[in-house]
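S.K.: Provided below are the primary sequence and the corresponding predicted coordinates.
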Amino acid sequence: MKYRGVLLPLVAIALAALPLVSADWQFKSRPDLAPPRLNITISATADVEKGYLFLAPFAGFPDKAREQHGPRQAAPYILRDDGDLVWSGYGYYSIWATNFQKARWNGMDVLFSFEGDHNAGYGHGHGHTTILDQHYETIRELRAGNHKLTDKHEFHVINEETALIQVYQPVPRDLTRWGASPEQQWIVNAIFQELDLTTGHLLFEWSSLSHVSPSESVLPINPGQAGSGFNSSDAWDYFHINSVDKDTSGNYLISARDACSVHKINGSTGDIIWRLDGKKSDFKLGKGVKFCFQHHARFVSQDGDEEVISLYDNSAHGTEDGRGREVHTAPTSSGKIIKLNTRTWEATLVQGFYPPDDLLSKSQGSTQLLPNGNALVNWGSEGAVTEFRADGTPIFHAYMDSGFLGEGVENYRGFRYNWTGLPNEVPSIVLLESESGGTTAYVSWNGDTETAVWRFFSVADEAGSRSFLGEAKRTSFETELVVKGGRVEGVVADAVDADGKVLTTTGVATVELAVEPPKLSLDTVARGQQVFFQA
């Protein structure tokens, strides 16, 4: 039985042990922004790769015990290692967004993210990919070819010219030979496409049902752990492609989550060159190689008979066996680098990256190999990210904002990139006066990475004559300056880069009375917050 919408006389029980908390008012100059806060359990060491964290946290799928609460503003974010905000994509990507990355296209750095519908229960989405330039302006929206819908799982730029995407395509078929009843007629044809980034033209398309039998699935149609096949919304997702890569020879690498296997595909014929793991593996698996329900397979290197790939090994799916126990194939999830020899047909583990807190993610995840040899592993449904040295030593570990009343944040993939942001928008500035008479100016510029110093000036008249008030080094998203020497009517600020160049100037901020964020009492929460329970 489910109990939903239970208002809180019960909240006192849940919150009795918690301290009173302030409203989520992180920035005086941008009170509209409420980015996730990182709970950092291993602070970044000097060994971490240079660059920012690229994350897109969202509310997780509810568990059996309670409704989970995700980040206050689910969106793509660029963050520093200390959790400080660089850019909030809230409002730029206006619907559900995931797989947020940086790429290069036409010789310039760009941002991209999937945005569209999210079906958390079946692990797919339908939408398109939106590309932004360094000014955070939309320059391209890319959609699938052949009258199909882009799925959330993959968008991967190849050689700055093409993009690999994945399509979730339910089709009707006679499935009785695989244990279905005559009424169970729907199966997912897992498709990937390669598109020209500039024109959107379809260059290559591959479909699983043309090359892979449903008998290779590790999740049978009954009891319906990957869909029961009764209708197109409940189609049996027997293969489930969640990543695609392409090598310099024009061949593809795909991860098939529900077959627990990685396939190399001939880029001309679409034939399968080899399978790694799963029911029909072409390789003998060495110690530590075996994986299941994996994500984010990528080519690392190729040299003659030897190929190296990386992947994220979930080793869990969230489904249950016949005795009600969740299925998992290893104690924890992990990032892996695997060497394949196509002469001896042996697969060996080069390096494994294992979570500091024994995390086991039932969905999502990624392993990014960084330029300095480190690896950034994103733990998917566990809402955490870790950077490792090449030897597997964790040197940074953080959990993403968990919102109100506990857990619930997930993040499909996580990355680290160097990035230069040059926003077109005008910086935001406010001038707040306290009840005691002190005045402070606050300024921020969402997405800016180049400002080194903010210089503040009072504005005395309509002609715009300015008097220097002082300057403050920019060390975080928001910079403040206490105004000395009496009350001022208006303030502007110049953003100055490391070379002393003025990048832009704010508008004029006039004095407002500062208001302290209120404290939330248990009574306030009980009157204003609903908590949902499932039993």
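M.R.: All right, it came through fine. Residues are numbered from 1 along each chain as shown.

S.K.: contacts, neighbours, all on C-alpha from now
M.R.: Noted.

S.K.: I'd like the next helix or strand past the strand or helix carrying Thr348.
M.R.: Using DSSP states H and E, Thr348 sits within strand 346-353. Going down the chain from strand 346-353, the next helix or strand is strand 366-369, by DSSP H and E.

S.K.: Check it against this one:
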Amino acid sequence: MSLLLWYLFLCSVIALDTSNDDDMITYITLPQHRVLKWNVTYYDRPDLEVAPGYWFVAPYHLNQGEPKTNRWTPCQIGPYIFDYKGDLVWAGSCEFNNQNVYDFQVVDTIDEKPYLTMLVQENFANRESDGSAIIYNNEYKLVHSVPRPGATIDNHEFYLKEPPNALLITHKNEDMTLADFGHPERQVSIRTNGFIELDINTGKYLFEWFSGDHITLDESFTLNPNDRFLDVDYLHMNSVDKSTNGDYLISARHTNAIYLISSQDGQIIWRLGGKKSNFEMDFQFTGQHSARFVSQNSTHIIISFLDNGATFMAVNEPTSSAMNPARGNMQTLSNTNVLVSWSYYGYMSEFTHDGQLLMDASFASERFSTYRAYKFPWRSRPVYAPTLLSSCYGVNGSALSTVFHVSWNGATDVQRWRFFARANATAVDREIGEVAKNGFESSFIASGFMDWVSVQALDSEGNVLGASGVLRTEPPEYWPGSVSGLVPDDPAAVYGEEPVQLPVKFGAFSGLFMGFVASTIGYFCFPVVRRLAPLVQLRYSCDGTYEEELGLMKEKV
């Protein structure tokens, strides 16, 4: 045990970064990424269930984007998919070079197939463009990119409610007078908002609306006419939706109001909240986000939105969740549960329709937030192959072992991994073992020096979903003398003529420990430590069913 502790200590020293990264995780098969860890709590509600689905988030550090640097930076900002335990399903940050991504979600209204949509922010050093609106299919292939014209489209909304038509929020600066405040002689620059509905195939605007023509400056709670210098975002729109009859619902944070806009002439049909509300209200809200139509008929409209104006009075655990003065969203889920994203630190909660708290989750790091978070069903079999890495460990030909690490970034249906090896480059593949998928990355240890190796991804019924190519196993870099004398084992000789299915499965940390033991029999040196240091960053998660996880209730996973 003391030797193992010494080894882990040395690894931690070697892997030490200039910043604290114990809230991140690194995978052997995903070396360019540092992925956020989660704190997850499920509450004791045995008669209630959380909705099925995966979490769709897009962590960022700086709202205006990351500064450009010549120094290598790990991929950690951008779109991610996680399962209900917080285990990684898909990491997409390298796809967009660590640029901020907003409103990352699933839409299933395009040819009745699921797609991923998001807004990608251009690096803030390049202000020629604000980035693009992106659509991926469920194989993670880019199928559409909608260039955003200049700096007129902001990062709040990209909503394909009626494809190919998309809703986006716009902004521009306008010279306006302060006549609404009794100063018609004073002209100032005001940031105004609007929205567009466009055809993503042609780029044609189908409807365009701007607030300056309809919402007066005195509705704003942020504009002070006595300020000497004014360059004010007086409205700050943060969502737009479209009703079944074609009218538009917008939310404006800085007027504390929600507006229904006519699709016929752009006039305001009604205001809810704010200084000029058309309704008598027995409640108040401020700074709201994510206004959405829920249902509508000839006499009634039901909408939902996130009220960012709660006042902290007291905490009632475990029924309380979180508060957030800015950003965030709420989403009605498939089983009528509600998911609320509180934005800061990735905090989100799932409630029953009548308000009972079922789940809390947040990033382990307080350095990152997500503008919105969603939960959707999702199935994917990526077009690219699973990633497999294998290395041989041992000294002087004794107790050689081959350690495998495998993952398939974005695949959702993999349940098991089946491993193969060959005696030489042209020999027949021999099955050498099979293990259950364990989190994002799984490990397997084979006896002997297995070379020319490959892996198959299997679903719950044993069907092959995908396979890696055949690759060579990396020999021990500390092998005395030349590795040319190291001869791979014949898998048929090690495991018998008939393929053998091994009953043993290893988690990531177990694989690390067994590899370490095999590597240090009779010999230990610094290069071994340096070689295996990244392994200690692997997250170990229990191989349990969903019901078993819920049985833990208030335990963190």
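M.R.: Looks like it came in fine. Being a predicted model, the structure only gives us computed values, none of them experimental.

S.K.: Flag every buried residue along the strand holding Thr348 of the first structure.
M.R.: 346-353 (16 or more other CA atoms under 10 Å).

S.K.: Check whether Arg422 of the second structure really touches Val494, as I assumed.
M.R.: No: using CA atoms under 8 Å as the test, Arg422 of the second structure is too far from Val494 to be in contact (11.4 Å).

S.K.: Between those two, which is the more surrounded one?
M.R.: Higher neighbour count among Arg422 of the second structure and Val494: Arg422, with 24 against 14, using other CA atoms under 10 Å.

S.K.: what are the ranges of the strands in the stretch 101-250 of the second structure?
M.R.: Assigned by DSSP state E, counting those that start in this stretch, the strands in the stretch 101-250 of the second structure fall at 101-110, 113-121, 131-137, 142-147, 153-162, 165-178, 183-199, 205-210, 231-233, 237-242, 248-252.

S.K.: Tabulate those in CSV, adding columns for distance to Val338 of the second structure.
M.R.: Below are the strands of the stretch 101-250 of the second structure laid out as CSV (distance: least, CA to CA, whole Å):
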stretch, distance to Val338 of the second structure
strand 101-110, 16
strand 113-121, 21
strand 131-137, 25
strand 142-147, 30
strand 153-162, 19
strand 165-178, 23
strand 183-199, 27
strand 205-210, 31
strand 231-233, 31
strand 237-242, 18
strand 248-252, 19
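
S.K.: With mean neighbour count and distance to Met359 of the second structure as added columns, please give those in JSON lines.
M.R.: Output for the strands of the stretch 101-250 of the second structure, formatted as JSON lines (neighbours: other CA atoms under 10 Å; distance: least, CA to CA, whole Å):
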{"stretch": "strand 101-110", "mean neighbour count": "21", "distance to Met359 of the second structure": "20"}
{"stretch": "strand 113-121", "mean neighbour count": "22", "distance to Met359 of the second structure": "25"}
{"stretch": "strand 131-137", "mean neighbour count": "21", "distance to Met359 of the second structure": "29"}
{"stretch": "strand 142-147", "mean neighbour count": "15", "distance to Met359 of the second structure": "33"}
{"stretch": "strand 153-162", "mean neighbour count": "21", "distance to Met359 of the second structure": "26"}
{"stretch": "strand 165-178", "mean neighbour count": "19", "distance to Met359 of the second structure": "31"}
{"stretch": "strand 183-199", "mean neighbour count": "18", "distance to Met359 of the second structure": "34"}
{"stretch": "strand 205-210", "mean neighbour count": "15", "distance to Met359 of the second structure": "39"}
{"stretch": "strand 231-233", "mean neighbour count": "17", "distance to Met359 of the second structure": "36"}
{"stretch": "strand 237-242", "mean neighbour count": "25", "distance to Met359 of the second structure": "26"}
{"stretch": "strand 248-252", "mean neighbour count": "24", "distance to Met359 of the second structure": "27"}
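
S.K.: what about Leu223 of the second structure, neighbour count?
M.R.: Leu223 of the second structure: 19 neighbours (other CA under 10 Å).

S.K.: and the gap between it and Asp451 of the second structure?
M.R.: 69 Å (CA to CA, to the nearest Å).

S.K.: closest one to Met323 of the second structure among the strands of the stretch 101-250 of the second structure?
M.R.: Smallest distance to Met323 of the second structure across those (CA to CA): 18.0 Å, for strand 237-242.

S.K.: one step back: dump the buried residues of strand 346-353 of the first structure to a markdown table, plus distance to Val409 of the first structure.
M.R.: What follows is these, written out as a markdown table (distance: CA to CA, whole Å):
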| residue | distance to Val409 of the first structure |
| --- | --- |
| Glu346 | 38 |
| Ala347 | 35 |
| Thr348 | 34 |
| Leu349 | 31 |
| Val350 | 31 |
| Gln351 | 28 |
| Gly352 | 25 |
| Phe353 | 22 |
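
S.K.: Identify, from those, the entry nearest to Phe100 of the first structure.
M.R.: Nearest to Phe100 of the first structure among those is Phe353, at 22.3 Å by CA to CA.

S.K.: for the strands of the stretch 101-250 of the second structure, which one sits closest to Ala364 of the second structure?
M.R.: So among the strands of the stretch 101-250 of the second structure, strand 101-110 is nearest, using CA to CA, at 19.7 Å.

S.K.: Can you name every helix or strand that that closest one contacts?
M.R.: Strand 101-110 of the second structure sits against strand 54-57, strand 113-121, strand 153-162, strand 374-376, with contacts defined as 3 or more CA pairs under 8 Å, 6 or more residues apart in numbering; DSSP states H and E.

S.K.: Just give me how far that strand sits from the chain centre.
M.R.: On the basis of CA atoms, centre = their mean, to the nearest Å, strand 101-110 of the second structure sits 12 Å off its chain's mean C-alpha point.

S.K.: next one: stretch 277-288 of the second structure
M.R.: With CA atoms, centre = their mean as the basis, stretch 277-288 of the second structure stands 33 Å off its chain's centre.

S.K.: now stretch 200-209 of the second structure
M.R.: When distances are taken as CA atoms, centre = their mean, stretch 200-209 of the second structure is centred 29 Å away from the chain's centroid.

S.K.: repeat for stretch 430-437 of the first structure
M.R.: Using CA atoms, centre = their mean, the offset of stretch 430-437 of the first structure from its chain centre is 39 Å.

S.K.: List of residues touching it?
M.R.: 28-29, 439-443, 487, 490-491, 509-515 (CA atoms under 8 Å, 6 or more residues apart in numbering).
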